[in-house]
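Asks: got a structure for you, letters missing:
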């Protein structure tokens, strides 16, 4: 199994898991700690100094599709830098029966998934009856299904990968948990030559976003490699 095939299938599996599987998210917060001075606050209104300690905890999240189902009851905060853009977030009441953006996104993803996979399976010669399963079960087995026709029809495998990229992005946008991306410097992916991006607040790894003609290869670069990436891009620009 070649490197490109492995990277594409791994990225496909990661996308599918984001859509159907629970995951844990790191949440950073500040805990107020009051330092009491018994000689001054005993029996008096407390005016003792308060300092804040940084803490981190793990929070279990439902898969993105399940979060879309529960969108109306559990809305997450928009993480995009709207204040910096001069556009503070203003909540606008949705029309009856409420804000249905999340439910519309779920319906759109579901319909598109079955339509696209039905076409792909027909062209690849796979059994289309497998698609009668619920979407969660379809996604759970999608890597295996794509791996069966990847060698003969890599173009169809890339169609499925690009679609799952889109569904994950669409779900996160509807849930308002996505963080805007920024292009990373003037360098490109060392694996495929695609563009690189990183979350605006540097909360993510630098990741390959592909080119207009090709999907991302799945390569990521942790923070420990950012300086080397930047210096490489600077050298390439100078030469």
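Replies: In hand now; what should we look at? Predicted model only: the values in this text are computed from it and were never measured. Numbers count the residues shown, from 1 in each chain.
Asks: can we go C-alpha only for contacts and neighbour counts from here?
Replies: Noted.
Asks: what segments of the chain are strands?
Replies: 23-34, 50-61, 181-183, 195-199, 206-210, 220-221 (DSSP state E).
Asks: got a markdown table for those strands, with distance to residue 162 and mean neighbour count too?
Replies: Formatted as a markdown table, the strands of the chain follow (distance: least, C-alpha to C-alpha, whole Å; neighbours: other C-alpha atoms under 10 Å):
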| stretch | distance to residue 162 | mean neighbour count |
| --- | --- | --- |
| strand 23-34 | 22 | 12 |
| strand 50-61 | 24 | 11 |
| strand 181-183 | 18 | 15 |
| strand 195-199 | 15 | 22 |
| strand 206-210 | 10 | 23 |
| strand 220-221 | 17 | 17 |
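Asks: here's the one I want to compare it with:
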């Protein structure tokens, strides 16, 4: 069939290349979120005191925040998530709670579950390719890089396997982001700042989410996270001081 009959061979080829490139780019981004980290722009508002003490207004700001890999965040929570304040900080005044990593009890088990899934799935992919597994003594981060290379090398010849790689990576990223409260929409807390560094605070829209410090336009976040019971105590203490 000729191009005049409505079949554009060149156009179909270019579209298939574009789909392949989009697929590989998405897989690369998903792997990066899991094992190397990513950067995101956070929008927030701060209070600005007008000149001559004529009042206070708000101003919208934005800053870029660097996040470690999701698996590294889960590991931190697994190690320190319920051991009290980090770095030996005292939990004294309610307006300055100790720092804890994000998440909930789900985070204690999620890292192990995902690690086992990555190992088994990588083995299945090598079996599908009828080749020897290269995952002996490899870390989970290295296995994720191997899955990415498989996707790049076999996107044309093993499209079903590569699509399954994307599906699995999407699942792992989504599960991690939900457990770590990254995917909840956040709202700035008005008139309340981080008790550690004075940075702005943001909270996800949910009943049991943590409040996290996102820093200031001049300084990055100190990494502090307030558990729900802590930031409620913080708000109550500030309301009492105002009253």
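Replies: Great, that's in hand. All values reported here derive from a predicted model rather than from experimental measurement.
Asks: so after superposing, what's the score?
Replies: Here the superposed chains carry a TM-score of 0.56, computed using TM-score structural alignment, normalised by the length of structure 1; 150 aligned residues with a C-alpha RMSD of 2.4 Å.
Asks: go through the strands of structure 1 and name the closest to residue 148 of structure 1.
Replies: For residue 148 of structure 1, the closest of the strands of structure 1 is strand 206-210, at 24.0 Å, according to C-alpha to C-alpha.
Asks: that closest one packs against which elements?
Replies: strand 195-199, strand 220-221 (3 or more C-alpha pairs under 8 Å, 6 or more residues apart in numbering; DSSP states H and E).
Asks: can I get the ones you listed in a markdown table with distance to residue 1 of structure 1?
Replies: Written out in a markdown table, the entries for those read as follows (distance: least, C-alpha to C-alpha, whole Å):
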| stretch | distance to residue 1 of structure 1 |
| --- | --- |
| strand 195-199 | 25 |
| strand 220-221 | 20 |
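Asks: minimum distance to residue 75 of structure 1: which of those has it?
Replies: Nearest to residue 75 of structure 1, of those and by C-alpha to C-alpha, is strand 195-199 at 21.0 Å.
Asks: taking strand 206-210 as reference, get the angle to that closest one.
Replies: 140 degrees (axes from the mean of the first three to the mean of the last three C-alpha atoms, to 10 degrees).
Asks: which strands and helices sit next to strand 195-199 of structure 1?
Replies: strand 181-183, strand 206-210.
Asks: could I get these in JSON lines, plus columns for distance to residue 164 of structure 1?
Replies: JSON lines is the format used below for these (distance: least, C-alpha to C-alpha, whole Å):
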{"stretch": "strand 181-183", "distance to residue 164 of structure 1": "18"}
{"stretch": "strand 206-210", "distance to residue 164 of structure 1": "14"}
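Asks: what's the closest of these to residue 109 of structure 1?
Replies: strand 206-210 (21.0 Å).
Asks: hmm, back to that, mind putting the strands of structure 1 into JSON lines with distance to residue 173 of structure 1?
Replies: Output for these, formatted as JSON lines (distance: least, C-alpha to C-alpha, whole Å):
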{"stretch": "strand 23-34", "distance to residue 173 of structure 1": "17"}
{"stretch": "strand 50-61", "distance to residue 173 of structure 1": "16"}
{"stretch": "strand 181-183", "distance to residue 173 of structure 1": "12"}
{"stretch": "strand 195-199", "distance to residue 173 of structure 1": "14"}
{"stretch": "strand 206-210", "distance to residue 173 of structure 1": "17"}
{"stretch": "strand 220-221", "distance to residue 173 of structure 1": "21"}
